[in-house]
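Engineer: okay, here's the prediction I keep looking at, along with the sequence it came from:
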Amino acid sequence: MPWLADVSQYNDAAQLIATFGDDAGFEAAARADRSRDLGNHIHFCRWRQIERLIVLLSVEQAVGTVH
């Protein structure tokens, strides 16, 4: 399960989905790789979490415990 630090990560995931559609996860992964290559571990982790969130948002059923 992704951990969200704030709503901006959800907003970024939603923007990537709106812009790239089914390829949104690939774009988030590319941004994470670019951040890693630049030595920016904070943005690397942030984009990896956004990538995981995109996958979670694409699932059409409840994930985890449902009360």
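Structural biologist: It's in.
Engineer: from now on I want contacts and neighbour counts done on CA atoms only, so please keep to that.
Structural biologist: Will do.
Engineer: residues in contact with Val55?
Structural biologist: By Cα atoms under 8 Å, 6 or more residues apart in numbering, the contact list for Val55 reads Gly25.
Engineer: how near is it to Arg34?
Structural biologist: Val55 sits 20 Å away from Arg34 when distances are taken as Cα to Cα, to the nearest Å.
Engineer: repeat for Asp12
Structural biologist: For Asp12, the distance to Arg34 - Cα to Cα - is 16 Å.
Engineer: then this one, side by side with the first:
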Amino acid sequence: MRLFANDLYRNFAIGFVIAAIGVGVANAEQVGDEMASPAHAAEAPMAPLAAPEFLIAPVTGEAD
């Protein structure tokens, strides 16, 4: 009895195919629900502008 006989690989392949079919059947109903119309982005909210009394006026005579 060998550790990696040819039937071991064949059994792994058969198990992989059966599991892939099972996953496909389990997710078949959800595929139709995911195909929806594309989403549209909302408009960006406008930030409130600062009141004039809070604006900093440049000082005259100073070097930049």
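Structural biologist: Cool, got the structure. Because the structure is a prediction, the values reported are computed rather than measured.
Engineer: please state their TM-score.
Structural biologist: After superposition, the two chains reach a TM-score of 0.33 (TM-score structural alignment, normalised by the length of structure 2), with 27 aligned residues with a Cα RMSD of 2.6 Å.
Engineer: how close does Ala30 of structure 1 get to Arg36 of structure 1?
Structural biologist: Ala30 of structure 1 is 10 Å from Arg36 of structure 1, by Cα to Cα.
Engineer: near Val7 of structure 1, how many other residues are there?
Structural biologist: Using other Cα atoms under 10 Å, Val7 of structure 1 has 9 other residues around it.
Engineer: same question for Glu29 of structure 2.
Structural biologist: Residues near Glu29 of structure 2, counting by other Cα under 10 Å, number 10.
Engineer: for structure 2, which helix is longest?
Structural biologist: helix 6-26 (DSSP state H).
Engineer: now swap in structure 1 and tell me
Structural biologist: Structure 1, longest helix under DSSP H: helix 41-58.
Engineer: give me the buried positions along that helix.
Structural biologist: Judged by neighbour count using 16 or more other Cα atoms under 10 Å, the buried positions of helix 41-58 of structure 1 are His43, Phe44, Arg46, Trp47, Arg48, Gln49, Ile50, Glu51, Arg52, Leu53, Ile54.
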